[in-house]
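Enquirer: here's a sequence, model it:
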Amino acid sequence: MTILTYRASDIIRLLEREYPIEKFLSVPECKTGSPWIQRRCPRFDLWVMARSWVYPRFIGCEIKVSRSDFLRDNKWQDYLPYCTEFYFVAPPDIIDPAEVPEAAGLMVASEEGKKLTTEKEAPVRDVEIPRSILIYILMARTLLTVHTYGHATLVGNGIDNPCKEG
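Expert: Predicted structure coming up:
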């Protein structure tokens, strides 16, 4: 059996399958606001919002493709104010579920790279999501159609635009 070498982009694809566009809005490389206004502006590898008014979920994902990257991570706590659930996501044998902090969960990619397994559920926290991340997504990560009469129409997010053909 061949063991895969994972890149962050491979895991992003698995996460996007885990959180399909019909039910979730996924924003890769999502900043938490403006670096010009905020002193510290953490950036999620993937930030996911459930398309639900009744059961709002905001899921932060930090991808770790090497053990050393996980061991030296000292910024994950900065993500917590921006998500109701926070997950480390890694290839097999990078992170032991027992060493995942209490405030985080763990998803692991399968050895063949076809699916993710939740090894440790993230606790769900009641968090009022800061406006800064929502404004960032609207201003920097959304496609607009600008009409000749000066108005703009929101088309969708710039990553997975369901209105785009192809």
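Enquirer: going forward, measure contacts between C-alpha atoms and count neighbours the same way
Expert: Noted.
Enquirer: which ones are touching the most centrally placed residue in the chain?
Expert: Centroid check for the chain by C-alpha atoms, centre = their mean gives Leu46 as the closest residue, at 2.0 Å. Leu46 makes contacts with Ile12, Ser26, Val27, Pro28, Glu29, Cys30, Gly60, Cys61, Glu62, as judged by C-alpha atoms under 8 Å, 6 or more residues apart in numbering.
Enquirer: swap the cut-off to 7 Å and go again
Expert: With contacts defined as C-alpha atoms under 7 Å, 6 or more residues apart in numbering, Leu46 is in contact with Ser26, Val27, Pro28, Glu29, Cys30, Gly60, Cys61, Glu62.
Enquirer: of these, select the buried ones using a ChimeraX command.
Expert: Burial among the contacts of Leu46 is assessed by 16 or more other C-alpha atoms under 10 Å; the matching ChimeraX selection reads:
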select :26,27,28,30,60,61,62
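Enquirer: another for comparison:
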Amino acid sequence: MTEFSAPGFEIARGVWRHFAAHDITAIPEFVPARGLRVDLACLTAKGEVWIVEVKSSLADFRADQKWQNYLEWCDRFFWAVPADFPQEVLPDEGCGLIVADRFDAAILRDAPEDKLPAARRKAMTLKLARTAMRRQLQWLEPDLGDL
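Expert: You can find the predicted model right below:
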């Protein structure tokens, strides 16, 4: 698992805290398919899959060439940025917007829902659960190595 940069981690932490208060779980650095790695993959109490891409700076956003490939793997897609981020550069069509700091977040624009097909939802839900369980096991039993 790769690490968030310090500013990116601070934003992700605020999103995690906000979502936890709304019964939404999140897992960082999730791979929905080969060649893709999302910053946060989330599962709502209703079983929706949300993806949140954290952008800590304009350079970080401009370097991201894969975000549109994430749309087919979620019901909703959000950008999460700090308060001083130039929001006008972010695509808004089909995307929600979250502003966050290390303590909390606010959803400024809800993401439109684009429901996953049932088979993909099941596959994503299972992959999210299995990834979370593997990570917990690695934390509890680090001598097992990468699974």
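Enquirer: circling back: in strands, which of the contacts of Leu46 of structure 1 fall?
Expert: Ser26, Val27, Pro28, Glu29, Cys30, Gly60, Cys61, Glu62 (DSSP state E).
Enquirer: using the three-state scheme, assign the residue nearest to the centre of structure 1.
Expert: Secondary structure assignment for Leu46 of structure 1 (DSSP: H, G, I helix; E, B strand; the rest coil): strand.
Enquirer: and it, what's its match in structure 2?
Expert: Using TM-score structural alignment, the partner of Leu46 of structure 1 in structure 2 is Leu40.
Enquirer: if I look at its match, how far off is Glu88 of structure 2?
Expert: 22 Å (C-alpha to C-alpha, to the nearest Å).
Enquirer: distance of Lys115 of structure 1 relative to Ser9 of structure 1?
Expert: 14 Å.
Enquirer: between the two, which one's more packed in?
Expert: Taking neighbours as other C-alpha atoms under 10 Å, Lys115 of structure 1 and Ser9 compare with Lys115 leading, 16 against 12.
Enquirer: what lines up with that one in structure 2?
Expert: Under TM-score structural alignment, Lys115 of structure 1 pairs with Asp104 in structure 2.
Enquirer: quick check, its match in contact with Gly14.
Expert: Yes. At 4.0 Å, Asp104 of structure 2 counts as touching Gly14 under the criterion of C-alpha atoms under 7 Å.
Enquirer: ranges for the strands of structure 2?
Expert: Going by DSSP E, structure 2 shows strands at 25-30, 38-43, 49-54, 76-81, 96-100, 105-109.
Enquirer: want to throw the ones you listed into JSON lines with distance to Arg130 of structure 2?
Expert: As requested, these are exported to JSON lines (distance: least, C-alpha to C-alpha, whole Å):
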{"stretch": "strand 25-30", "distance to Arg130 of structure 2": "11"}
{"stretch": "strand 38-43", "distance to Arg130 of structure 2": "13"}
{"stretch": "strand 49-54", "distance to Arg130 of structure 2": "15"}
{"stretch": "strand 76-81", "distance to Arg130 of structure 2": "21"}
{"stretch": "strand 96-100", "distance to Arg130 of structure 2": "27"}
{"stretch": "strand 105-109", "distance to Arg130 of structure 2": "27"}
